[in-house]
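> return a 3D structure for these sequence lines:
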Amino acid sequence: MPIVVDIDVMLAKRKMPVGALADRVGITPANLAVLKNGRAKAVRFTTLEALCEVLECQPGDLLRWEPGESAESEESAEPDGPAG
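All right, here's what the predicted structure looks like:
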């Protein structure tokens, strides 16, 4: 996925355990794990805002784009010519 989540980086910089971040943001540790491991399909702005507030950072400190094909474009790609 071309969107990379850097929550671990900010946690390390702030020397904060994952459980403490989940408690302070108001989400479950399981949902935070899904987000920080890059398996989330979406993030609510209210959650992003809370993460930024607790970690004292900007959204760009948590999310970045890396060039590459997304899963959607790979799934919708047409084959190169007739099947034979």
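> hey, let's count contacts and neighbours off CA atoms from now on
Noted.
> can you give me the helices for the protein?
7-14, 18-25, 29-36, 45-55, 59-62, 71-75 (DSSP state H).
> one more to line up against the first:
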Amino acid sequence: MDDALSVQCSLTELLAERGMTLTHLSELTGISVVNLSVLKNDRAKAVRFSTLLAICEALSCTVGDVLHVSSPGAR
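Modelled structure (predicted):
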């Protein structure tokens, strides 16, 4: 499946831009650090809309800022 498109998460970059930790994002959203870490490290197989909305609200961003489609071999 190396030639397939994939969905990548930009939480690392978004948190760095805001000087925010995963722990602080967890406190703001009520989403566990473990679940945020799974998402941040691109290990999530699915994401609830409510999770995305909570992250977007806490980071003042859009879903497109959090998730993007990546070409094969790109990050």
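> what does the TM-score come to for these two?
Here the superposed chains carry a TM-score of 0.85, computed using TM-score structural alignment, normalised by the length of structure 2; 69 aligned residues with a CA RMSD of 1.5 Å.
> before we move on, back to that, any idea which of the helices of structure 1 gets closest to residue 1 of structure 1?
Taking CA to CA, helix 71-75 is the member of those nearest to residue 1 of structure 1, at 6.7 Å.
> how close does the counterpart of residue 56 of structure 2 in structure 1 sit to residue 67 of structure 1?
Alignment note (TM-score structural alignment): residue 56 of structure 2 maps to residue 52 of structure 1. Using CA to CA, to the nearest Å, residue 52 of structure 1 is found at 24 Å from residue 67 of structure 1.
> with residue 44 of structure 1 instead?
Separation of residue 44 of structure 1 from residue 67 of structure 1 (CA to CA): 23 Å.
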